[in-house]
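1. I would like the atomic coordinates for the input below:
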Amino acid sequence: MTIHLPDFEGGVRIYEPRPEPLAVTSGAAFTSRTVFSAAHVVADPYADVSPDSPAAVDWESTLAFRRHLWSHGLGVAEAMDTAQRGMGLEWAGAAELIRRSAAEARSVGGLIACGVGTDQIAAGSLAEVRAAYEEQLALVEESGAQAILMASRALAAAASGPEDYLEVYGHLLRQASEPVILHWLGPMFDPALEGYWGSSDLDAATDTFLEVIAAHPDKVDGIKVSLLDAQREIDIRRRLPGGVRCYTGDDFNYPELIAGDEKGFSHALLGIFDPLGPLAAEAVRVLDTGNVAGFRELLDPTVELSRHLFQTPTRFYKTGVVFLAWLAGHQSHFTMVGGLQSARSLPHFARAYELADGLGLFPDPKLAEERMRNLLSLYGVAQ
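-> Presented below is the predicted three-dimensional model:
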């Protein structure tokens, strides 16, 4: 059986779906790396909402997907940009997501870290930015989850230079009851974060970022670098104080960064591990045995899919992530909060399906094929 898929030149190509999924096994907790998957939210498809409405979340399906990730040994990075923070999921919805996911993590013994930002305000003074961060930090710590201090649009707008970042982050780190993860999200993921850490010069910004960490190494568990620049991440990784981890957020170069080199390696906190969950977990367990070649053999072929999903404009990668979750049977529909299911083209979806199917990511390839055919029919693609 074949399926007709639209290409990027306005034509149609014939593709033969894979008959069986990739065989993966569950196993013990990882021993060589700490690995988080940033997780998406499942919208309520029956809610009467508009793109400007508060997010309507299908809580049962959203939590079920987190249980899926935990079942494979992955940690969940909750309420991050993959969950559409600032792109459909407002602070009230994120707060509820944090409460529910943290409680679910406790019930199953799952690893969880949650995003702390300032998205309850659109803009404000430095004092208002600090207060917004403090409110979210308190909620995450009260939930029992680890905090991830995310980059703030409001801080980027309010800060006049590096000293303001040093002051705000220093204040928050002194308040944190447990070590946090710092997240440097590049402007390719959010254009409003251009010039973060007080400079558009990445070398200068890196120096400020590392100065924050050096001043409070006991309060920083690790950093997540999302700049899609492998060499810069390696350089930062080598300059970290002892005991501070680097969690790669590079969805273009993650296999080599996780594998590491003679001077160290990165742990992982990745949006691409949402659709790759079982395969990624299998690869890390192979790495746990010391088999770097086997790890790369499993994970390297996934990079083409990841680069496709995260192509420019990168911030819309969430659409591909949710699309693949629908094809994989993790949710019954392809609807997103904020109507973001419309953010990518049909040829983009077709290529994502082809690449994911080729990797064996769909537990039920027939279901994925059927759902892909249904989508194609809505666009008028004859089979």
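
2. make it CA atoms for all contacts and neighbour counts henceforth
-> OK.

3. give me the residue at the spatial middle of the chain.
-> Closest to where the C-alpha atoms of the chain average out (CA atoms, centre = their mean) is Gly271, at 2.5 Å.

4. now do the contacts for it.
-> Ser37, Ala38, Ala39, Thr82, Gly249, Asp251 (CA atoms under 8 Å, 6 or more residues apart in numbering).

5. what distance do you get for it to Leu346?
-> To Leu346, Gly271 is 22 Å away according to CA to CA, to the nearest Å.

6. can you check Trp184 too?
-> 31 Å.

7. comparing these two, which shows the higher neighbour count?
-> Trp184 (21 against 18; other CA atoms under 10 Å).

8. in space, what's closest to that one - neighbours in sequence excluded?
-> Val225 (5.2 Å; CA to CA, 6 or more residues apart in numbering).

9. sec struct for the one you found, please.
-> When classified by DSSP: H, G, I helix; E, B strand; the rest coil, Val225 comes out as strand.

10. now swap in Ala113 and tell me
-> Per three-state DSSP, Ala113 ends up strand.

11. does it touch Ile98 like I think?
-> No: using CA atoms under 8 Å, Ala113 makes no contact with Ile98, being 9.1 Å away.

12. got any residues that touch both of the two?
-> Glu78.

13. compare neighbour counts for these two and give me the winner.
-> Ala113 (26 against 23).

14. restricted to strands, list the contacts of Gly271.
-> Ser37, Ala38 (DSSP state E).

15. what is the nearest of the contacts of Gly271 to Asp288?
-> Ser37 (17.8 Å; CA to CA).

16. which ones are touching that closest one?
-> Each residue near Ser37 by CA under 8 Å, 6+ apart is listed here: 69, 74-77, 268-274, 277.

17. before we move on, what about His4?
-> Contacts of His4 were listed using CA under 8 Å, 6+ apart, and they are Val12, Arg13, Ile14, Tyr15, Val381, Ala382, Gln383.

18. could you grab the helix/strand/coil label for the fifth one?
-> By that I understand Val381. coil.

19. second input sequence below; structure requested for side-by-side comparison:
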Amino acid sequence: MITLQLPKADGSVEQYRLSGQPIERPASPPKFNRIAYAAAHVVSDPLRDLDPWGRPAIDWDATIAFRRHLWGLGFKVAEAMDTAQRGMGLDWAGAQELIRRSLQAARDIPGADLACGAGTDHLAPADARSLDDVIRAYETQIEFVESHGGRAIMMASRALARLARSPADYAKVYGRILSQAKEKVVLHWLGDKFDPQLAGYWGGEGFEACLDSVLAIIGSNADKVEGIKISLLDNAKEVQLRNRLPEGILCFTGDDFNYAELIEGDGARYSHALLGIFDAVAPSASKALVSLAAGDVAAFRSLIEPTVPLSRKIFETPTQYYKAGVVFLAWLNGHQSHFSMPAGLQSARGLIHYTDIFRLADKANVLDKPELAARRMKTLTELYGVA
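-> Now for the predicted structure:
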């Protein structure tokens, strides 16, 4: 029996008893009947981190080891995305190194697969003077990914959101980039809950107009679009998009609130997955997806649904700080030796948030090594003054 003292939101302290059971690992990478990308985080190196805000040091060995962990559970990796702190601690130079190293690691592992985030984050939004500046920035990053043998996920652009005045501006930029892409690209609709600078993306007034705008872009470039990830944290809006996509274009859920029902589907259509929460709950999600592929929907639900309250806590407002909860669980589960993040982002959440995550992770059977997790949680609470 493992117990420890945990603070509560009312200022009191309770003795908490762990009850979860770790999920067993598969002997070999399993197969799913959904495409499942886990958006992976990066591991900082606190012993070399002299400028965590400006040029954070990355522990490349631990970072790549975590990708091997995900590949071993059957996931594809969504590399250098917002979960890796793109635009919030990881700059384009760091992203290039991450992409190079991950592509090389994947070549050494049979069946390992990944797609890489390409955006415009090396171009400060205030420095972008025209749509052509945005186009050149996208060209730089997608050319880098493709020249290293990778496939691109075309990330939303803060610079484009600042400059664009209409759906036609988005159509111009996306049309130009997609026409040049060597392989099919996954588009990314990231809502302003994840990044307030992306408010109004796609150029429409309201969701319906934005939906029409992005569907027009996809329809005009269908031969270059594999699918679109939608991260609006609104399952009804995702279903609207999913139901209107052209034949052969995939919908990837990025809804870290409602992913269980969206992946399961409604009997006619379902979403594939490109999720940051799969970084944190990978063993549970893998086993759930194996059950779904076997037609055992009840087992799928029993495994995946307990992770949803945990995910909603991790992704609560302000949502862009969800990376802290993801890395917190990686530390609790022994994937890294510290709880330190690029740009010091671990400070973006408070102790009560982390203790809530700990309780929910235990209830969801997400703590892989309960004794280690309890020791590390105790260390954190003592650091914050809990006797």
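
20. before we move on, the earlier item: trace the residue nearest to the centre of structure 1 over to structure 2, please.
-> Alignment note (TM-score structural alignment): Gly271 of structure 1 maps to Gly276 of structure 2.

21. kindly report the same for Leu305 of structure 1.
-> Checking TM-score structural alignment: Leu305 of structure 1 goes with Leu310.

22. what's the local residue count around the closest residue to that match other than its chain neighbours?
-> Spatial nearest neighbour of Leu310 of structure 2, chain neighbours left out: Leu360 (5.3 Å); criterion: CA to CA, 6+ apart. Residues near Leu360 of structure 2, counting by other CA under 10 Å, number 22.

23. mind telling me what Leu360 of structure 2 corresponds to in structure 1?
-> So, by TM-score structural alignment, Leu360 of structure 2 is matched to Leu355.

24. confirm that match sits in a helix?
-> Yes: the assignment for Leu355 of structure 1 (three-state DSSP) places it in a helix.

25. quick one: it and Leu305 touch, right?
-> Yes: in this structure Leu355 of structure 1 lies within contact range of Leu305 using CA under 8 Å: 5.8 Å.

26. give the residues shared as contacts by the two.
-> By CA under 8 Å, 6+ apart, no residue touches both Leu355 of structure 1 and Leu305.

27. structure 1: helices as residue ranges?
-> Assigned by DSSP state H, structure 1 shows helices spanning 59-71, 91-108, 126-143, 153-158, 162-175, 202-215, 230-238, 254-259, 273-288, 292-299, 303-309, 317-327, 346-359, 365-378.

28. what's the most buried one of the ones you listed?
-> helix 317-327 (a mean of 24; mean count of other CA atoms under 10 Å).

29. residues in structure 2 matched by that one, start to end?
-> Against structure 2, helix 317-327 of structure 1 falls on residues 322-332 (TM-score structural alignment).

30. have a look at how far, on average, that stretch is from structure 1.
-> In the superposition against structure 1, stretch 322-332 of structure 2 averages 0.3 Å from its aligned positions (mean CA distance after the TM-score superposition for structure 1).

31. now do that stretch: everything it contacts.
-> 41, 83-85, 276-277, 279-280, 314-316, 336-339, 341, 345-346, 348-349, 354, 357, 367, 369, 372-374, 376-377.

32. repeat that for stretch 355-375 of structure 2.
-> 2-4, 6-8, 18-23, 281, 283-284, 306-307, 309-310, 313-314, 325, 329, 332-334, 377.

33. which position in structure 1 pairs with Arg176 of structure 2?
-> Using TM-score structural alignment, Arg176 of structure 2 lines up with His171 in structure 1.

34. who touches its match in this structure?
-> No residues are in contact with His171 of structure 1 under the rule CA under 8 Å, 6+ apart.

35. quick check: it vs Leu137 of structure 1, distance?
-> As judged by CA to CA, His171 of structure 1 and Leu137 of structure 1 stand 12 Å apart.

36. Val49 of structure 1 now?
-> Val49 of structure 1 is 29 Å from Leu137 of structure 1, by CA to CA.

37. what does Leu210 of structure 1 give?
-> Taking CA to CA, one finds Leu210 of structure 1 at 21 Å from Leu137 of structure 1.

38. please apply the same query to Pro278 of structure 1.
-> 31 Å.

39. hang on, the earlier thing: what residue in structure 2 is paired with the residue nearest to Trp184 of structure 1?
-> Checking TM-score structural alignment: Val225 of structure 1 goes with Ile230.

40. its match: neighbouring residues, count only.
-> 25.

41. in this structure it contacts Val186, no?
-> No: Ile230 of structure 2 is not in contact with Val186 according to CA under 8 Å; the separation is 10.5 Å.

42. which bit of structure 2 covers stretch 148-162 of structure 1?
-> Taking TM-score structural alignment, stretch 148-162 of structure 1 hits residues 153-167 over in structure 2.

43. how far does the matching stretch stretch from one end to the other?
-> Per CA to CA, the first residue of stretch 153-167 of structure 2 is 20 Å away from its last.

44. what do you get for stretch 7-26 of structure 2?
-> OK, stretch 7-26 of structure 2 end separation, CA to CA: 35 Å.
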